[in-house]
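Peer 1: The amino acid sequence is not available; the structure is as follows:
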């Protein structure tokens, strides 16, 4: 408990001080709520509108989890292929890097034109922002396997597949989970961006409606739930990591 406080308590205190300063500045400058709401206004809107927001939150959660699952599965599969086939790595890895230089906000409208307003373009957007951290982290983990352990397994007659699945894959688990945690935080924003461009329900739709009606307090409420959902996904993945990766020191 003491260790948890040392790691997160100071951040909570800093956030509270920041919110107090924010509240005071809005009060002193008499800033209108449509321009910048005070934290108390945002909290009031969250309390009063939680049931109206509930359906949007559930919709975004479902979309995020589905897109994150697809993106991470594809990313891990690509990482294994590129690591096991060096020639494919030389050809495809630069293309993967180039794919991350295409702005999502530019690509998303094209996906809607090509695939319509159904679920597919939204999943593609989320998968695109999720798979790359998995690819990079997984390949780094595979490469960091101790050479002496690989040499020992080769000496006892282990095949290439056995070396990979019994040594390199378990050794890469901490790196894979690091990529998963990064992808989890990206996935929520990817879901919101995809909802901006064509959806009937979701946090992105809620934010668009709030902005068009100058309800900035609702926009900040939506931002709060986006951060909350990201932290929740991060925490779940970290919990699974603790269960699967034995003997690892506490980290991020």
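Peer 2: Sure, I can see it. Bear in mind that the values here come from a model prediction, so they are computed numbers and not experimental data.
Peer 1: switch to C-alpha atoms for all contacts and neighbour counts from now on
Peer 2: Noted.
Peer 1: So which elements touch the strand or helix carrying residue 64?
Peer 2: For residue 64, the host element (DSSP states H and E) is helix 39-84. In this structure, helix 39-84 packs against helix 10-29, helix 86-99, helix 119-143, helix 169-196, helix 203-212, helix 216-244, with contacts taken as 3 or more CA pairs under 8 Å, 6 or more residues apart in numbering; DSSP states H and E.
Peer 1: any chance of those in JSON lines, with distance to residue 69 too?
Peer 2: JSON lines is the format used below for these (distance: least, CA to CA, whole Å):
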{"stretch": "helix 10-29", "distance to residue 69": "30"}
{"stretch": "helix 86-99", "distance to residue 69": "19"}
{"stretch": "helix 119-143", "distance to residue 69": "8"}
{"stretch": "helix 169-196", "distance to residue 69": "10"}
{"stretch": "helix 203-212", "distance to residue 69": "19"}
{"stretch": "helix 216-244", "distance to residue 69": "12"}
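Peer 1: Would you mind putting these into TSV with mean neighbour count and distance to residue 53 alongside?
Peer 2: Below are those laid out as TSV (neighbours: other CA atoms under 10 Å; distance: least, CA to CA, whole Å):
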stretch	mean neighbour count	distance to residue 53
helix 10-29	13	23
helix 86-99	12	34
helix 119-143	23	20
helix 169-196	23	14
helix 203-212	20	8
helix 216-244	17	9
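Peer 1: so which of these gets nearest residue 75?
Peer 2: When the helices and strands packed on helix 39-84 are compared by CA to CA, helix 119-143 sits nearest residue 75, at 4.3 Å.
Peer 1: Distance check, the closest residue to residue 42 other than its chain neighbours against residue 223.
Peer 2: Distances taken as CA to CA, 6 or more residues apart in numbering put residue 217 closest to residue 42, at 5.1 Å, once the chain neighbours are dropped. Distance of residue 217 to residue 223, given as CA to CA, to the nearest Å: 10 Å.
Peer 1: Could you check how far residue 97 is from residue 107?
Peer 2: According to CA to CA, residue 97 stands 16 Å off from residue 107.
Peer 1: what's the answer for residue 135, then?
Peer 2: Distance, residue 135 to residue 107, using CA to CA: 21 Å.
Peer 1: What of residue 99?
Peer 2: Residue 99 sits 10 Å away from residue 107, taking CA to CA as the criterion.
Peer 1: Ok, residue 2 next?
Peer 2: Distance of residue 2 to residue 107, computed by CA to CA: 46 Å.
Peer 1: next, the one to line up against it:
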């Protein structure tokens, strides 16, 4: 089978799976197989189509996207700096590894009160998103830097290159595909982290909508907010997947 045919088949499977999922969601809601808490998908779409529903969802979607983007940039940047330090100064690697693992192991519900009292309710979603992204990026980049090519290392050693020269000319270019792998995994994590961070009293955001709708039994709003967060995560995943494929073609 040719490459275009394989690509067409893969797309057909994706479309068929998405259609089956939507039909199943509609039937479950229509027949009330999961109770009233699962409304038909058409009811959710009708709510989103109303001016009030669309406006409410859009305003909160923008807030969640902004918090996730800030956390994404901060988390990826700090993780990248930490991975570079662990490579350039090997004595720091064990401490940075343990620190990142301990920070990742702390439950979000335990960090939330501390973050609210330190950075404030508005910035807590971005910080939680940054923590989610930071661990993934740090593990990805330290693994990429550790995956060395002995022949290339020998050549740079013979040429008398410094540690910084090896980083810039050898390890950094070789780690570019892994860097984008980390971004692919981190983008949905940033959306999830920001959404969860908004549960703890943020003034706006999809997470706040989900909690408020659940408490007031507004099922259409609850599912609309959840679907908006899901679509946003899928969109960021697809964008960074395309970037990752381009990076692999260029640097692999």
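Peer 2: Thanks, I have the structure now. Note that the structure is a prediction, hence the values are computed from the model and not measured.
Peer 1: Looking at the helices and strands packed on helix 39-84 of the first structure, spot the one closest to residue 35 of the first structure.
Peer 2: Nearest to residue 35 of the first structure among those is helix 216-244 (6.9 Å), distances taken as CA to CA.
Peer 1: How far off centre is that closest one?
Peer 2: Averaging C-alpha positions (CA atoms, centre = their mean, to the nearest Å) puts helix 216-244 of the first structure 9 Å from its chain's average.
Peer 1: what's the answer for stretch 178-186 of the first structure, then?
Peer 2: 5 Å.
Peer 1: Superposed on the second structure, what's the mean shift for that stretch?
Peer 2: For stretch 178-186 of the first structure, the mean deviation from the second structure after alignment is 0.9 Å (mean CA distance after the TM-score superposition for the first structure).
Peer 1: so where is that stretch in the second structure?
Peer 2: Stretch 178-186 of the first structure corresponds to residues 181-189 in the second structure, going by TM-score structural alignment.
Peer 1: now stretch 148-157 of the first structure
Peer 2: Counting by TM-score structural alignment, stretch 148-157 of the first structure lines up with residues 151-160 of the second structure.
Peer 1: again, but for stretch 106-114 of the first structure
Peer 2: Against the second structure, stretch 106-114 of the first structure falls on residues 110-118 (TM-score structural alignment).
Peer 1: how about the nearest residue to the equivalent of residue 237 of the first structure over in the second structure, chain neighbours excluded?
Peer 2: Superposed on the second structure with TM-score structural alignment, residue 237 of the first structure falls opposite residue 240. Counting by CA to CA, 6+ apart, residue 240 of the second structure lies nearest to residue 184, which is 5.1 Å off, once chain neighbours are set aside.
Peer 1: That neighbour and residue 247 touch, don't they?
Peer 2: No. Under the criterion of CA atoms under 8 Å, residue 184 of the second structure lies out of contact with residue 247, with a separation of 12.0 Å.
Peer 1: Return the set of buried residues in the match of stretch 148-157 of the first structure.
Peer 2: residue 156 (16 or more other CA atoms under 10 Å).
Peer 1: List of residues touching that stretch?
Peer 2: With contact meaning CA atoms under 8 Å, 6 or more residues apart in numbering, stretch 151-160 of the second structure is reached by 166, 170.
Peer 1: same check, this time on stretch 122-139 of the second structure
Peer 2: 67-76, 78-80, 82-83, 100-101, 104, 108, 112, 115-116, 179, 182-183, 185-187, 189-198, 202-203.
Peer 1: Quick one: map residue 93 of the second structure onto the first structure.
Peer 2: Under the alignment (TM-score structural alignment), residue 93 of the second structure maps onto residue 89.
Peer 1: typed the wrong thing, it's residue 65 of the second structure
Peer 2: Under the alignment (TM-score structural alignment), residue 65 of the second structure pairs with residue 61 in the first structure.
Peer 1: got it, and residue 38 of the second structure?
Peer 2: Checking TM-score structural alignment: residue 38 of the second structure goes with residue 36.
Peer 1: Then residue 49 of the second structure?
Peer 2: Counting by TM-score structural alignment, residue 49 of the second structure corresponds to residue 47 in the first structure.
Peer 1: can you count the residues close to that match?
Peer 2: Neighbour count for residue 47 of the first structure, taken as other CA atoms under 10 Å: 11.
Peer 1: And residue 2 and residue 107 of the first structure? Which one has more around it.
Peer 2: Between residue 2 of the first structure and residue 107, counting by other CA under 10 Å, residue 107 is the more crowded of the two (12 against 7).
Peer 1: how close does the counterpart of residue 228 of the first structure in the second structure sit to residue 16 of the second structure?
Peer 2: Residue 228 of the first structure maps onto residue 231 in the second structure when the alignment is built from TM-score structural alignment. Distance, residue 231 of the second structure to residue 16 of the second structure, by CA to CA: 18 Å.
Peer 1: Check residue 212 of the second structure too.
Peer 2: Going from residue 212 of the second structure to residue 16 of the second structure by CA to CA gives 34 Å.
Peer 1: Of the helices and strands packed on helix 39-84 of the first structure, which is nearest residue 42 of the first structure?
Peer 2: In terms of CA to CA, the element of these nearest to residue 42 of the first structure is helix 216-244, at 5.1 Å.
Peer 1: residue contacts, the match of residue 65 of the second structure?
Peer 2: By CA under 8 Å, 6+ apart, the contact set of residue 61 of the first structure is 188, 229.
Peer 1: Repeat that for the one 3 residues further on.
Peer 2: Contacts here follow CA under 8 Å, 6+ apart; on that basis residue 64 of the first structure touches 126, 187, 188, 190, 191.
Peer 1: biggest separation within those residues, which pair?
Peer 2: The span of the contacts of residue 64 of the first structure, defined through CA to CA, is set by 126 and 188 at 8.0 Å.
Peer 1: wait, isn't residue 209 of the second structure in contact with residue 220?
Peer 2: No. If you go by CA under 8 Å, residue 209 of the second structure and residue 220 don't touch, sitting 11.1 Å apart.
Peer 1: quick one: what's aligned to residue 83 of the second structure in the first structure?
Peer 2: Residue 83 of the second structure maps onto residue 79 in the first structure, by TM-score structural alignment.
Peer 1: what about its match, distance to residue 237 of the first structure?
Peer 2: In this view, residue 79 of the first structure and residue 237 of the first structure are 19 Å apart by CA to CA.
Peer 1: cool, residue 53 of the first structure as well?
Peer 2: Residue 53 of the first structure sits 25 Å away from residue 237 of the first structure, going by CA to CA.
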